[in-house]
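3D model of this:
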Amino acid sequence: MSPTVRTARHDDYDDIVDMTSDVWADRAMADYIPDVFRDWVDDDGAARKTLVADVGGHAVGIAQAVLLTETEAWFQGMRVDSEHRGKGLGSLLTDHLIKWAADAGASVGRSMVFSWNEAGLGQSLAAGFEAVTSFRWVHPDPADVTPEMTVRNDPATAWRYWQGSDGRDALSGLALDSGESWALSTLTQETLDRLAAEQAVLTVGEKPQGMACRVRTTESDGEQLAEYAVGVWRDVAAAQSLFTAIAADAATLGVDATRVLIPETPRHVAQAAYAGGDVSECPDYVFEIRDLRELS
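Presented below is the predicted three-dimensional model:
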C-alpha cells in the first residue's frame, strides 16, 4: 500500500506514541514527541506545519517545519516507525515540508541532529541537508557570585563583539532561537536589542572580551531552567567571568539550572570545561539547506 502525506490530526496520537516508543531505547531517554504532539496539532497554521506519512489509515512517520523568521525555516521531529524504515518515508515528508516552507517565503532550512544519532545523520544527508556547524551545552550552577570583570547589559557592545568573534564564525552566525525551543536561527542586532529589554544580554570586560544572551526560562525534567542563546569569549579569564556572570544572572531568577549554547571547537569546549563546569558529553550537529527553492 502506497503511503500518503497529510496534516497531522489529534487521532494520530496513539500511532505517534507507538512509533516513538523505541526511538532511543539504547540511550535510556524518552522521546519528547508524544509530550508536544497535541500542541503541534493545535498550533498548525501559517508559521507551522506538522505532517504524517499515512499507510492504511495509520501514521507511520511524522515531521514538522516551523518558520523562525521571514527567511529561515526549522525542520524537526522527523520519526519513522521501525517497521517502515528504509522505504523513503523520511525523505517524502521532508520534500513536502520543504515545498511548504519555500511557498511560505523561507529561503534557508535547518535542522538539528544529536551526534550519536547515526540514522538521523544519514537521513539528513539523504534529504538534501549539509552539516554546517555543531555546538555543546554548558551548565553553570546558579550562584550569588561576582565576576572579576565588569559586566554590562549592553546589546550594542555585545553585537560588536559577536560580529568579530571566532565563536560566531564557528557557529555560522547561529544561536538558540528566542521563539522555538531547540531551534537555531541567525542572531541579529535586533534580537539582541529585544533580549536586552525582555531578558538579559551580558558583556564582560571594560574592553569587551565575551558575551552571552538569555532567551527564556523554561521547565525541564521538573526543574526551572534559564536558557542562554549563545556564549562566546576571548580566553580562559574571560570565560571565567562570563560563566560567573551567567551563574549570577540565573541566581537572580531563582532557577534551578542553566543551559548555555557554545561553539563545538577544542578551545571553547576545553575552556568552558575549565571555567564553567558541566559540559554536555556529546555535541549536536546543525544541518542546512541553503536554498529551499531549488528543492521545492
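
Please make it C-alpha for all contacts and neighbour counts, starting now.
Noted.

Show me the strands in this protein, by range?
Assignment of strands within the chain using DSSP state E yields the ranges 4-7, 48-55, 58-67, 72-80, 108-114, 130-138, 151-152, 174-176, 184-186, 200-204, 210-220, 223-233, 257-263, 284-289.

one more, for comparison:
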Amino acid sequence: MTPSPSSTEAVVREARPADADAVAAFTRDTWGERHADYIPRVFPEWAASDDPDRGTFVATLPPAALAESDVIAGNDAVTGTDGDRTDGDTLVEGDGSGVADSGEPEAVVGCIQGVLLTEWEAWGQGIRVDPAARGFGVGTALSTAALDWARDRGATVCRNMVFSWNVMGLGQSRAVGFEPATEFRFAEPVPDARATDAANESGGAAAGATDEAAGTTGASEPRSVDGPDPNAAWAFWADSDARDHLRGLALDPDESWACSELTRERLATAAAEDRLIAVAGADGEFAGFAVRTRIAGRPAANAESADDDSAESDDDETDDAEPERVAVYGVSAWRDIEAAGVLYNQIAADAADVAADAVRVLIPETVEHVSDTGANRIPVAGEPDFVMSADLTARGAGDGGGDGGTNGANGTNGGL
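Reported below is the predicted structural model:
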C-alpha cells in the first residue's frame, strides 16, 4: 500500500555526491515512455559543484516512511512503475543535516537546483519527487528551500519552466507561489548555407515558402543586414509584440535552458561576437532580429557525459536523440511574415556556417508568430513550454502546496 501521510516531514539539505545513486533510482522513469530524464546524468556534477551561484538540494525522509510503498514493490498503477525499484534503493548515510543523525540511514526522496542568473534573477530547475514519497510535502519543501536560497542571495524573482502537458507540475508551481509568465515554442529551420541568397532572390520569403508567403519583390521587401546595430535591435525589441508576450525574456546566455531578461548589453555582446542576425527593408528600416545564444551538443541515448553547453539535454529533457550539434537562437522578433522568411533563412545560413546539424529558435507562442513560421514552411516543436515566475519580495512565495503528484508530473524542464 502507499504510505499514509503522517507527522513525518521531509527535511531538505544540500546535495552530496553520495546522493547520486539514490536520485538516479527515482528519476530513471520520470516521464515514462515520453522521454528519458537527464537528471541521473547531470546530478553528480550538480552535487559536486561548489559554485556559489547555484545550490542543489535533496529532500530526506526516515526509511520507515517508505517501508510499505507500492512503488518500491513495483505494482503502482498510478506511476506505471515496472518493478525496477528495490527496497532501500534511495537510502544513504546521514550526516546530521538531513532527517537522520550522522551515521544513520535516511531516504533521499527529491531533488531541486536553484541558479542565480543575474544579481536579481534566479532560476529553479530539475525538481523531482520520488513517487514513493507522495503525501509528505516533499515538493513544497524542495520549492521552499530553493526560493529561500534565491532570496538569501538577493534575487527578487525566481522563474522556472514547465512542459505545457505537465499539468500537475504546473499546479505544484502555482501552489508554492509561482504565477504564469509566458509561453514559447521552438521553430526548427534546417541549416542551409545557401538560404540567405535564396531569400534575397525570392524577395523576402524563406526558401521553399508558399506563394502567398513569398509575395512579390519590391522596394520594401526585407533584406539581410551586414553588421547589424545592437541599438537598433534593442529599439525594435522594446516596441515589439514579441517582447510584450515574452515579458522581456530570452534564453539565458550562460545557463542552458533558462530564461532571463534580454538587455541592450547582451545584444551588444552578441553583435561583437557575430551572433546577432538582423533583417531590414530596402529603405533600411529595421525589420527583425535573432540572437544565436549557444551551440549545444545534444547527447546520444544513455550518454555518460556531455559537453559543458549540453549539461541538461535537449528541449524535451531527453537523452534519446542521436548526437548532434544544435545551434540555439534564444530570442527572435520580426515585423511581418516576409521579414520572418528572410530572418529564418539567415538563421539557417548562420547555423550552417557554425556547422550545426539542427536548429532551435525560440519564438513567442502566439497565433501570429507560429502562423508566420508555418507560412514560411518552417517546422515547429509539437508543444509549447511555459515559464512561471515567483515574486521573492512577497512573503508568501514558497508556502503552501503539496507534492505535485507523481515523479513525472512534478518535473520541470531543464537544459539544452
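
which of the strands of the first structure is buried the deepest?
Of all the strands of the first structure, strand 200-204 carries the top mean neighbour count, a mean of 27, counting by mean count of other C-alpha atoms under 10 Å.

what residues does that one touch?
149-155, 157-158, 192, 195, 209-215, 238, 241-242, 245-246 (C-alpha atoms under 8 Å, 6 or more residues apart in numbering).

Would you mind listing the residues in contact with residue 270 of the second structure?
276, 291, 292.

As a markdown table, the strands of the first structure with distance to residue 33 of the first structure would be great.
Below are those laid out as a markdown table (distance: least, C-alpha to C-alpha, whole Å):
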| stretch | distance to residue 33 of the first structure |
| --- | --- |
| strand 4-7 | 16 |
| strand 48-55 | 12 |
| strand 58-67 | 9 |
| strand 72-80 | 7 |
| strand 108-114 | 15 |
| strand 130-138 | 21 |
| strand 151-152 | 38 |
| strand 174-176 | 20 |
| strand 184-186 | 19 |
| strand 200-204 | 30 |
| strand 210-220 | 14 |
| strand 223-233 | 19 |
| strand 257-263 | 21 |
| strand 284-289 | 18 |
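
Select, out of those, the one closest to residue 94 of the first structure.
Across those, residue 94 of the first structure has its closest neighbour in strand 58-67 (7.3 Å, C-alpha to C-alpha).

elements contacting the closest one?
When contacts are defined as 3 or more C-alpha pairs under 8 Å, 6 or more residues apart in numbering; DSSP states H and E, strand 58-67 of the first structure packs onto helix 13-20, strand 48-55, strand 72-80, helix 89-103.

what would these look like in JSON lines with distance to residue 258 of the first structure?
Below are these laid out as JSON lines (distance: least, C-alpha to C-alpha, whole Å):
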{"stretch": "helix 13-20", "distance to residue 258 of the first structure": "28"}
{"stretch": "strand 48-55", "distance to residue 258 of the first structure": "28"}
{"stretch": "strand 72-80", "distance to residue 258 of the first structure": "23"}
{"stretch": "helix 89-103", "distance to residue 258 of the first structure": "32"}
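
Residue 113 of the first structure is nearest to which of these?
Using C-alpha to C-alpha, those put strand 72-80 closest to residue 113 of the first structure, at 9.0 Å.

Now the longest helix anywhere in the first structure on the second structure. Mean distance?
Determined from DSSP state H, the single longest helix within the first structure is helix 236-253. Comparison of helix 236-253 of the first structure with the second structure after fitting gives an average deviation of 0.5 Å (mean C-alpha distance after the TM-score superposition for the first structure).

and that helix, which residues are buried?
236, 238-251 (16 or more other C-alpha atoms under 10 Å).

How about stretch 361-375 of the second structure?
Neighbour counts over stretch 361-375 of the second structure (16+ other C-alpha under 10 Å) mark 361, 362, 363, 364, 365, 369, 370, 372, 373, 374, 375 as buried.

right, and out of those, which lies closest to residue 8 of the second structure?
residue 365 (42.3 Å).

What is the aligned counterpart of residue 170 of the second structure in the first structure?
Here residue 170 of the second structure is matched to residue 121 in the first structure, going by TM-score structural alignment.

if I look at that match, how far off is residue 287 of the first structure?
Noted for residue 121 of the first structure: a distance of 9 Å to residue 287 of the first structure, by C-alpha to C-alpha, to the nearest Å.

Residue 210 of the first structure too?
Separation of residue 210 of the first structure from residue 287 of the first structure (C-alpha to C-alpha) stands at 26 Å.

repeat for residue 197 of the first structure
Distance of residue 197 of the first structure to residue 287 of the first structure, given as C-alpha to C-alpha: 31 Å.

which residues does residue 288 of the second structure contact?
By C-alpha under 8 Å, 6+ apart, the residues touching residue 288 of the second structure are 233, 236, 278, 279, 280, 332, 333, 334, 335, 339, 340, 343.
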